[in-house]
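Enquirer: Pasting a predicted model and its sequence here:
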Amino acid sequence: MSEAYLYFPGCNIPYRERGYEVSARAVAEKLGIELMDKPFTCCGINVEPIDEFAALLYSARNIAIAEEEGMDLVTLCNGCYKTLKVANEKLKNDENLRNEVNKKLKILGREVNGDIEVKHFLDIIFDKIDDNAIVKKVKARVAPHIGCHAQRPSEYVDFGADIKIDRILELVGSTSLKYKDKDKCCGAPLLALSEEMGMTIANNKLTNMKEAGAELIVTMCPFCQVSLDTLQVKIESDFGEKYDIPSMYITQILGIAIGIPYEKLGIEENKTNPEEIFKKDL
């Protein structure tokens, strides 16, 4: 019997990081998880620095759609997860705020009541994976990066992502490495303000991963993947470094381990190519 969630794609994944969604849908199908679609809008994260209440309204509209369907929301994007999760908890626990928001949503014929939960896809698949699901071991020295918004603000969003991603990597046969500043930012949020600063932070992250002996990076956030995968060649050029550490999503490495064909996991969308690492396993 499958379990079903409303899938919130966010803005970045459908247009820039399609491999994440491709692999997540393939993994979900394999594990008996149904991801259903609705006409969602932006979660509001980009509006938040300018107008927190407006950002809350963005989230509230999406939450109201999920409540109408009576289904929990699941997202792949850490930024969307943080924004929707914080909004949902605030709306559940602050009646005055909820009433104020509902006055605005009434224009759209919607309201929020605090009836659903917001989850990260990692949290869902963690509960579905055990040794019996693994059909192919993927032996690699992995530097996992869980990102900021799956950890902070901890009172709202922390679901033990660091422990869960390490456990999944252990199950698939990989070694999860400890490295300097493992829980620090990848630099992605700063790229729009200062590309130099954002790339400097990403360069420091890649340096620490390389020094720990990483042969593969595993991410769970599209913005982190942009920093560590998409921009890796530019970082190497600008900083005179050579990393050559492929980066892929947790759904992609897990997909291989549970028997999904390599070519059905969107890995060709990645900018760094992990194929050499997996040749012995393909």
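Expert: Perfect, I can see it now.
Enquirer: contacts, neighbours, all on C-alpha from now
Expert: OK.
Enquirer: any chance you could map the helices in this structure?
Expert: Secondary structure of the chain (DSSP state H): helices located at 12-16, 18-31, 52-69, 78-93, 95-105, 121-126, 154-157, 161-172, 195-211, 222-225, 232-239, 250-257, 275-278.
Enquirer: Now distance to residue 4 and mean neighbour count too, for those, in TSV please.
Expert: Output for these, formatted as TSV (distance: least, C-alpha to C-alpha, whole Å; neighbours: other C-alpha atoms under 10 Å):
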stretch	distance to residue 4	mean neighbour count
helix 12-16	20	14
helix 18-31	10	21
helix 52-69	11	20
helix 78-93	18	22
helix 95-105	26	16
helix 121-126	11	17
helix 154-157	21	16
helix 161-172	21	19
helix 195-211	36	19
helix 222-225	23	25
helix 232-239	36	16
helix 250-257	18	25
helix 275-278	32	13
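Enquirer: Figure out which of those helices is closest to residue 142.
Expert: Across the helices of the chain, residue 142 has its closest neighbour in helix 161-172 (8.0 Å, C-alpha to C-alpha).
Enquirer: Check which helices and strands that closest one sits against.
Expert: For helix 161-172, the packing partners by 3 or more C-alpha pairs under 8 Å, 6 or more residues apart in numbering; DSSP states H and E come out as helix 121-126, strand 175-176, helix 250-257.
Enquirer: where's residue 103 relative to residue 55, distance?
Expert: Relative to residue 55, residue 103 is positioned 15 Å away (C-alpha to C-alpha, to the nearest Å).
Enquirer: and what of residue 121?
Expert: For residue 121, the distance to residue 55 - C-alpha to C-alpha - is 22 Å.
Enquirer: try this one side by side with the last:
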Amino acid sequence: MTDPFSSDGAKAPPKPYTPGDGRREIRSFVLRQGRFTPAQQRAFEDRWPRFGLDYTGTPRDLDAVFGRTAPKVLEIGFGNGEALRFAARQDPSRDYIGLEVHAPGVGRLLNALADDDSGHVRLYHHDAVEVLQNEIADGSLDEVRIYFPDPWHKKRHNKRRLVQPEFAALLVRKLRPGGRLHAATDWRDYAEQMWDVLDATPGLANRAGPRGHVPRPDWRPETHFQRRGEKLGHGVWDLLYDRIERDRIEDHAGAPALDSPAR
């Protein structure tokens, strides 16, 4: 939690996020903040009141946050914000929420959102699991995006991967029926784990069929993570899942072909 007010009565920028004690033993991230530039620090000071959401641990009315009723898209672990900024510019008819624990990336995106005047984007500088559990109402999201999460490629670290059965079940709760989950990775081993978990999660159906993937959709740009992976000889897998009622899972095999962003 951040101090709500500074000494002069102005709203203070959030302090760097630090994981709480005793809430989760295993996390999908380690804070490697890197270089926090003066421009990024100023972004927290100047831009956070407009684009930032302070974590409170209580349910949030997202329509009230954005001042309108519109489809809601959540991106988990947005990194430097490249994909989230692209999506917001391409489709201002939807509201976007970004989650990231690393302060430099948040500061960079805050400045970019100000440059774009993107009033339909809000950011959390906090742990995604805690935000989903405590601040996002069930059935309130139209889409969740997880692009190139940390692969934790050493076998002994696989337990730290974000996409696990419990987390997948949490996403199903937060997505509305007819909503969508889009995950992308450049690690084949992680794609295999995503298929193992997501294909087996009640309420999710793979748009491309069991253990299937799709070409990169238009709404996801070719990010620096993808270019880096391809230079290293990695493939890239986009996994697209529809949130459906559990009794319709068997009927989903005939789902329509990949389309433009769902509305």
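Expert: Ah, there it is. Owing to the predicted nature of the structure, the values given are computational and were not obtained by experimental measurement.
Enquirer: Any idea what the TM-score is?
Expert: Superposed pair, TM-score by TM-score structural alignment, normalised by the length of the second structure: 0.32. Supporting alignment: 128 aligned residues with a C-alpha RMSD of 5.5 Å.
Enquirer: quick one: which of the helices and strands packed on helix 161-172 of the first structure is nearest residue 198 of the first structure?
Expert: Here helix 250-257 is closest among these (C-alpha to C-alpha), at 23.0 Å.
Enquirer: coming back round to it: including distance to residue 59 of the first structure, could the helices and strands packed on helix 161-172 of the first structure go into CSV?
Expert: Shown next, in CSV, are those (distance: least, C-alpha to C-alpha, whole Å):
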stretch, distance to residue 59 of the first structure
helix 121-126, 18
strand 175-176, 34
helix 250-257, 25
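Enquirer: Does residue 183 of the second structure lie in a helix or a strand, and which?
Expert: Element membership for residue 183 of the second structure (DSSP states H and E) is strand 175-185.
Enquirer: Show me which residues of that strand are buried.
Expert: For strand 175-185 of the second structure, the neighbour count (16 or more other C-alpha atoms under 10 Å) marks 175-177, 179-185 as buried.
Enquirer: Quick one: the residues you listed as CSV, columns for distance to residue 169 of the second structure too.
Expert: Converted to CSV, those look like this (distance: C-alpha to C-alpha, whole Å):
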residue, distance to residue 169 of the second structure
175, 10
176, 13
177, 14
179, 14
180, 14
181, 12
182, 15
183, 15
184, 18
185, 20
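Enquirer: Give the full set of residues in contact with the spatially closest residue to residue 4 of the first structure that is not a sequence neighbour.
Expert: Of all residues not flanking residue 4 of the first structure in the chain, residue 34 sits nearest, at 4.4 Å (C-alpha to C-alpha, 6 or more residues apart in numbering). Residues counted as contacts of residue 34 of the first structure (C-alpha atoms under 8 Å, 6 or more residues apart in numbering) are 2-5, 28.
Enquirer: Could you look up the SS state of the closest residue to residue 112 of the second structure other than its chain neighbours?
Expert: Nearest non-adjacent residue to residue 112 of the second structure, counting by C-alpha to C-alpha, 6+ apart: residue 85, 7.5 Å away. Following DSSP: H, G, I helix; E, B strand; the rest coil, the label given to residue 85 of the second structure is helix.
Enquirer: Would you mind listing the residues in contact with residue 85 of the second structure?
Expert: So residue 85 of the second structure contacts 109, 112-113 (C-alpha under 8 Å, 6+ apart).
Enquirer: can you pick the most crowded of these?
Expert: The most crowded member of the contacts of residue 85 of the second structure is residue 109, carrying 25 neighbours; neighbours defined as other C-alpha atoms under 10 Å.
Enquirer: and the gap between that residue and residue 197 of the second structure?
Expert: For residue 109 of the second structure, the distance to residue 197 of the second structure - C-alpha to C-alpha - is 31 Å.
Enquirer: How about residue 86 of the second structure?
Expert: Relative to residue 197 of the second structure, residue 86 of the second structure is positioned 29 Å away (C-alpha to C-alpha).
Enquirer: before we move on, what about residue 50 of the second structure?
Expert: For residue 50 of the second structure, the distance to residue 197 of the second structure equals 37 Å [C-alpha to C-alpha].
Enquirer: circling back to that earlier point, the strand holding residue 183 of the second structure packs against which elements?
Expert: Judged by 3+ C-alpha pairs under 8 Å, 6+ apart, strand 175-185 of the second structure is in contact with strand 141-147, strand 237-243.
Enquirer: could you point out which element follows it?
Expert: Counting by DSSP H and E, the next helix or strand C-terminal to strand 175-185 of the second structure is helix 188-198.
Enquirer: who are the neighbours of that next one, in terms of helices and strands?
Expert: helix 165-174.
Enquirer: Please give the element, helix or strand, for the closest residue to residue 121 of the second structure other than its chain neighbours.
Expert: Among residues not flanking residue 121 of the second structure along the chain, residue 96 sits closest, at 4.7 Å (C-alpha to C-alpha, 6+ apart). Using DSSP H and E, residue 96 of the second structure sits in strand 95-99.
Enquirer: was I right about residue 141 of the second structure contacting residue 179?
Expert: Yes: with contact defined as C-alpha atoms under 8 Å, residue 141 of the second structure and residue 179 form a contacting pair (7.2 Å).
Enquirer: circling back to that earlier point, what's the angle between the strand holding residue 96 of the second structure and strand 141-147?
Expert: Between strand 95-99 of the second structure and strand 141-147, the angle comes out at 40 degrees (axes from the mean of the first three to the mean of the last three C-alpha atoms, to 10 degrees).
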